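J.: take a look and give me a structure for this.
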Amino acid sequence: MPVFDVLSSGQLLFAALVTGSLYALVALGLNLVYGTMRMLNVAHGDLVMLGAYAGYWAFSIAGISPLVAAPVVAGLGALLGYALYKGLFRRLLAVAPADAGRMEGNSLLLFFGLSIILQNAAAMLFTPNNRAYQYLDEVWRVGNVAMTGNRIAALVVAGATCIGVALFLGRSMAGLAMRSVIERREAAYIVGVDVDRVQWSSFALGFASAALAGVLMSMLEQFSPFSGFPFTIAGFIVIILGGLGNVMAGLVAALLLGVIETYGVALTSANLRSVLLYGCFVGALLLFPNGLLARRSTRK
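T.: As a prediction, the model looks like this:
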């Protein structure tokens, strides 16, 4: 296929928008957890995987639409995040500021252990085989672009959720408190922000967004107990490009990553998808370690 035809393809642009919106939703939770607590949640993609299984079983066993089950699954994810914060991770945050580096390292080890537990538990309970189901797979055409109903739904839900959270962070008191903890944790504590409440709220919202992304992903592609790690990498790429706490910049970065992956696969091979993803990760670390908007924000 000629390069010009690939670059001008509306079909690929739509696919890139869908992929980017899911990456933005995944990165949203990582952004909040790492931004407010400096915890490296390498198990975040496994929460996406669990959300995918929840949507799958709700549809396969109970016949419940994934779009109807999505809010319930997101709520369960929020409860899981709240329980893990109160029962386990809150203790890490009691470490003295001088040991913040050790706290980061300990959180990485804990989340890595949680990731291994979740993957192997899912493999034991659900088998390691790929799962998939058909839902809203009728084709809609706009010009030369063929769009399935499930991809349209995923794009709308993921995009609306990210925009809603961005408005929440920018317009509400609770959202502004989260942003203050992300930007200046000590200053936020001094002026009376309830840092503990912000932290468990960020945990709950982060887990909920990952579970929601999993339900949406389950409508589009196959998944297995080991499908979560690429989503974790994608989330970190988005955070690096967009910067901590900047949800709208993260949305733009996620769409850019979706474009790079979709068009890159179309121009090369589907077997190079992981190479493109990890290549973007390395490139983002080297070129934009502080985010695309870091220079602009320092001038302010």
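J.: okay, CA-based contacts and neighbour counts for the rest of this
T.: Fine.
J.: distance of residue 253 from residue 115?
T.: Residue 253 sits 25 Å away from residue 115, going by C-alpha to C-alpha, to the nearest Å.
J.: and for comparison, fold this next one:
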Amino acid sequence: MLAQQVVNGIVLGSIYALSALGFTLIFGAARLVNFAYGEILMLGAFFTLTLMSALGLPFFAALPAGMAATALLSVILFYLTIRPLTRKSYTSLQGELQVILVTLGLLYVLRESAFIIWGSAPRKIEMGISGIVMLGDVVLTRQRLVVILIMAIMVTALYLMLYRTRIGKALRAIAQNREGAAAIGLDGDRIIAFVFAVSGALACVAGSLLGTLYAVEPAMGGAPLLKAFVIVIFGGLGSVPGAIAGGLLLGLIETLAGAYISFAFKDIFTFLLLIAVLLLRPAGLFGRTR
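T.: Model (predicted):
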């Protein structure tokens, strides 16, 4: 039934949107592509799972602690690996290429570290919510309803942070003109570090929600990274509304393609969308040509 598949697509798209938000925030503020983002997402899920299994915390208590741990890890990685490469300039081609290579290296370091610490066996995160909700002929589990609710809460919190706080105004100033922002006394490095912290927290939420619906394992970060990359290109690099719209649309496309064509080919439509956007509107739906 079409309505059922649309709801399933919105659930999946909500997680994709959360995955893409952290990715696009980093690009929007620092003009950097962080290829280790998928592994940060994976580690965030493992942090939440470990807090639940080791300390016996319920999901909704372990998740904020996992977000804090992932945010801290993201900031540490920024200062140890990315900041030294961009000390002279965030906009030089050499600096951008070095960051890409370093984050690609981090991707494998973090993934292999996860294999060593947690092993390769997939594990599921139990949210602790059961039951279903009937919306006419549409069946929606309470757990999937919570996924949509969490996405809405995260998006609202991000909007309030960006447009209703001083740090949000400073972040937007850095994104628009880093040199001009520095001229009026804004500390670009501290603001970028804050962006990495927010990005890490969002990645933890996305990874943990994926763990409740599917499973947590060290190789889980690859697919969300690719999907996030497609989403931010589709929506517009650095565009928060574009990441949300792109994530929801991609979730719908994959779900409908899997239901009515074949799950074996659903990823083909993802990359056909990427190719079409690059050919027809390279700046993305919400992006601006620079």
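J.: TM-score for this pair?
T.: Once superposed, the chains reach a TM-score of 0.91 (TM-score structural alignment, normalised by the length of the second structure), with 289 aligned residues with a C-alpha RMSD of 2.1 Å.
J.: ok so, going back, which of residue 253 and residue 115 of the first structure has more neighbours?
T.: Each of residue 253 of the first structure and residue 115 has its neighbours counted (other C-alpha atoms under 10 Å); residue 253 has more, 25 against 22.
J.: how near is that one to residue 268 of the first structure?
T.: Following C-alpha to C-alpha, the distance that separates residue 253 of the first structure from residue 268 of the first structure is 22 Å.
J.: to which residue of the second structure is residue 203 of the first structure aligned?
T.: Matched to the second structure by TM-score structural alignment, residue 203 of the first structure sits across from residue 196.
J.: what helix or strand does that match sit in?
T.: helix 188-213 (DSSP states H and E).
J.: buried residues in that helix?
T.: Across helix 188-213 of the second structure, burial judged by 16 or more other C-alpha atoms under 10 Å covers 188-189, 191-213.
J.: equivalent analysis for stretch 95-105 of the first structure, please.
T.: Neighbour counts using 16+ other C-alpha under 10 Å place 100, 103, 104 of stretch 95-105 of the first structure among the buried residues.
J.: run through the residues that contact the equivalent of the last one over in the second structure.
T.: Mapped onto the second structure by TM-score structural alignment, residue 104 of the first structure lines up with residue 96. Contacts for residue 96 of the second structure were tallied using C-alpha atoms under 8 Å, 6 or more residues apart in numbering; they are 32, 33, 90.
J.: which of those are also in contact in the first structure?
T.: By both residues aligned by TM-score structural alignment, their matches' C-alpha atoms under 8 Å, the contacts of residue 96 of the second structure still in contact after alignment to the first structure are 32, 33.
J.: take the contacts of residue 96 of the second structure and write them to TSV, including distance to residue 17 of the second structure.
T.: Converted to TSV, the contacts of residue 96 of the second structure look like this (distance: C-alpha to C-alpha, whole Å):
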residue	distance to residue 17 of the second structure
32	19
33	17
90	26
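J.: quick one: which of the contacts of residue 96 of the second structure is nearest to residue 9 of the second structure?
T.: Nearest to residue 9 of the second structure out of these is residue 33 (C-alpha to C-alpha; 26.8 Å).
J.: distance of the aligned residue in the second structure for residue 151 of the first structure relative to residue 201 of the second structure?
T.: Per TM-score structural alignment, the equivalent position to residue 151 of the first structure in the second structure is residue 144. In this view, residue 144 of the second structure and residue 201 of the second structure are 20 Å apart by C-alpha to C-alpha.
J.: not counting its neighbours along the chain, what's nearest the counterpart of residue 132 of the first structure in the second structure?
T.: Correspondence of residue 132 of the first structure to the second structure, assessed by TM-score structural alignment: residue 124. Of all residues not flanking residue 124 of the second structure in the chain, residue 215 sits nearest, at 4.5 Å (C-alpha to C-alpha, 6 or more residues apart in numbering).
J.: for the counterpart of the one you found in the first structure, what are its contacts?
T.: Residue correspondence to the first structure (TM-score structural alignment): residue 215 of the second structure is matched to residue 222. Applying C-alpha under 8 Å, 6+ apart, we find residue 222 of the first structure in contact with 130, 131, 132.
J.: how about the helices in the first structure?
T.: If DSSP state H is used as the criterion, the helices of the first structure fall at 3-7, 10-37, 44-62, 66-84, 90-92, 100-126, 149-171, 173-183, 185-190, 195-218, 229-242, 247-267, 273-287, 294-299.
J.: distance to residue 141 of the first structure added to these, as a markdown table?
T.: As requested, those are exported to a markdown table (distance: least, C-alpha to C-alpha, whole Å):
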| stretch | distance to residue 141 of the first structure |
| --- | --- |
| helix 3-7 | 19 |
| helix 10-37 | 10 |
| helix 44-62 | 26 |
| helix 66-84 | 22 |
| helix 90-92 | 50 |
| helix 100-126 | 36 |
| helix 149-171 | 10 |
| helix 173-183 | 39 |
| helix 185-190 | 49 |
| helix 195-218 | 21 |
| helix 229-242 | 29 |
| helix 247-267 | 20 |
| helix 273-287 | 27 |
| helix 294-299 | 40 |
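J.: quick one: which of those is nearest residue 140 of the first structure?
T.: Closest of those to residue 140 of the first structure is helix 149-171, at 7.1 Å (criterion: C-alpha to C-alpha).
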